[in-house]
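S.K.: turn this into a structure:
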Amino acid sequence: MRYLEDFNKTLRSQRHDYLNHIQVIYSLMELEEFQEARNYIEPVYKDIVRISKALKTSKPAVNALFQAKLQVAEKNNIDMELEIKSNLNNLNMEPWDFCRIIGNIIDNAIFALKQKPSNRYMLVELSEDLRNIRLNISNNGDCIPPEIIVNIFKEGFSTKNEKGDGMGLAIVKEIVECFSGTIEVTSNDKRTSFEVILPKKE
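M.R.: Here you go, the predicted model:
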């Protein structure tokens, strides 16, 4: 509910400011201040694109979660990219369960990326084929050693020391398997990827 309320507030604010932005840009163009107009519109355009990317599914709660995580990523200097190629019409679980999956994996990725001094990147891909909905969340954080990967979904196991309770990924795995899905993690020096595959609703 909090994510939905924040998302609604963002949309209302963007709509309210739209006319003001157009007036400022028009005035700058009239004054032939073209570089100033470009400088002004660039952050406005990026904000509009970010909101548009988070609005692509049929599940408002999922859209709101994506918007919230985009904002968290931005505050932490993480370049988070969304590739949404499914409207989730055939999602075989309640949206809040899907949000728990997405949220926990993204939060882990943000934590990992915050350990890097710069060049922080995350890609969230949501797609579907004839049978399944696929979620792939990858980042360019440090490689996860094999001895950690084999334990990463165990309840109580955490790589965050005192900052984690070891429940997030255990919860994700439990939800995924409850709906006959699978989750796999792969990691190397270039990318760490969590892939979730969920059967579609029949």
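S.K.: from now on I want contacts and neighbour counts done on CA atoms only, so please keep to that.
M.R.: Fine.
S.K.: buried set for the lengthiest helix in the chain?
M.R.: When the chain is parsed with DSSP state H, its longest helix is helix 2-30. Using 16 or more other C-alpha atoms under 10 Å as the burial criterion, the residues of helix 2-30 that qualify are 3-4, 7, 14, 25, 28.
S.K.: how far away is the residue of the chain positioned farthest from its centre from residue 38?
M.R.: Relative to the C-alpha centroid of the chain, counting by C-alpha atoms, centre = their mean, residue 31 is the outermost residue, at 40.0 Å. Taking C-alpha to C-alpha, to the nearest Å as the measure, residue 31 falls 13 Å from residue 38.
S.K.: could you also give me the structure for this second sequence? I'd like to compare it with the first:
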Amino acid sequence: MKSFLVYWGLVSMLGIVHVHALLKLSSWEIPIYISCLLVIVIMYFFYKKTFIQVSNLGIRMNGLLLVMQLLLLPIYIIIKPSFIYLIPFLLFIVIEIVRQEHTKKVAELLEEAKRFEEERAHFNETFRVVRSERHDFLKHVSAIHFMLEKEQNREAKAYLDDLVDGYKETNLSIKGEKGMVAGILHQMYRRAQEAGISVVYDLDLPLSTLPLSDKEIVTLIGNLLSNSLDACVEWQNEHNEQALLSLQFYKRSGLYLLICKNHSNPIPTSILDSLFETFGKTTKTGEHEGLGTKLIHDVIKEHHGFLDFVYKEEEFTVKIKIPAIR
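M.R.: Here you go, the predicted structure:
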């Protein structure tokens, strides 16, 4: 937060110098407070519309860009007011554009690295669960066989019901799925159960059949389910009721359709208007960067898909259509 405030403060001061120098080209004597007011309005607009985390670039890169911007200022001292003043002003803007583009790229890479570590942990956990269940399967069969021999039918049925419930949880996530996709589905399912959220996977065919790379499928499903779970948790805390999350997937007329529904607290219209289009927009409270929704949008756009979403009666629904073309 400190670096964030320092950044906007420095940019504002540099902007005032450049704008005031340009205003000197006019025939009127314009006081500096006019330049300050103009820059403050512009900075406030970009503060609301621009996603930037300067700390991601590190001190060295930010320091280099700042030095480059400071080296532009002596031009205003050496040269008398003329249209040459446009050159340092435009260079100042170009440097800021470079800073923002690099910041976004670094933020994406950091998020991707974080997701990769989470996905690897999910995959390892799913693999461990499957191995554990396979290892214990014969023991369970022997236990049930012993109960039946002793004519303990009620106990055997209860034991079998409990066993099937456990296998059902794993099977919901892994049937027909590739390893990484199964891992993310299984982890999200367990995370929902631990939070007391009712979750339903209604998949006509494996998500792994989507015409996307494994990495893109995990990015899409991981962010979609993670955002939905966070919204359900906040809704539960607000209403003291069990939230519901459902994920549907099927294929119709050459299109893959993915529908995710979840309970959600009211979402401000200002956020809904550009939720899946820009960085920094998030429905969550607390310190969240709003990267997930933009990553979902980028994956769908890359494959010429369609995304629609609606919030109605405390339910948020995302509908995604992706052409069945590889």
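S.K.: please name every helix or strand in contact with the strand or helix carrying residue 91 of the second structure.
M.R.: Assessed by DSSP states H and E, residue 91 of the second structure sits inside helix 86-149. Judged by 3 or more C-alpha pairs under 8 Å, 6 or more residues apart in numbering; DSSP states H and E, helix 86-149 of the second structure is in contact with helix 2-23, helix 58-70, helix 153-174, helix 179-194.
S.K.: need the ones you listed in CSV with distance to residue 200 of the second structure and mean neighbour count, can you?
M.R.: What follows is those, written out as CSV (distance: least, C-alpha to C-alpha, whole Å; neighbours: other C-alpha atoms under 10 Å):
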stretch, distance to residue 200 of the second structure, mean neighbour count
helix 2-23, 41, 16
helix 58-70, 43, 13
helix 153-174, 9, 15
helix 179-194, 9, 21
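S.K.: tabulate those (TSV), appending distance to residue 112 of the second structure.
M.R.: Listed next are these as TSV, based on distance: least, C-alpha to C-alpha, whole Å:
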stretch	distance to residue 112 of the second structure
helix 2-23	22
helix 58-70	18
helix 153-174	23
helix 179-194	14
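S.K.: hmm, back to that, tell me how far the longest helix of the first structure is from the chain's mean position?
M.R.: Distance, stretch centre to chain centre, for helix 2-30 of the first structure: 22 Å (C-alpha atoms, centre = their mean, to the nearest Å).
S.K.: check the mean deviation of that helix from the second structure.
M.R.: Here the mean offset of helix 2-30 of the first structure against the second structure after fitting is 1.8 Å, by mean C-alpha distance after the TM-score superposition for the first structure.
S.K.: would you mind measuring from the residue nearest the centre of the first structure to residue 186 of the first structure?
M.R.: Closest residue to the average C-alpha location of the first structure: residue 66 at 4.6 Å, with C-alpha atoms, centre = their mean. Separation of residue 66 of the first structure from residue 186 of the first structure (C-alpha to C-alpha): 23 Å.
S.K.: now swap in residue 121 of the first structure and tell me
M.R.: 16 Å.
S.K.: okay, these two: which has more neighbours?
M.R.: Higher neighbour count among residue 121 of the first structure and residue 186: residue 121, with 19 against 15, using other C-alpha atoms under 10 Å.
S.K.: can you verify that one is assigned to a strand?
M.R.: Yes - counting by DSSP: H, G, I helix; E, B strand; the rest coil, residue 121 of the first structure is part of a strand.
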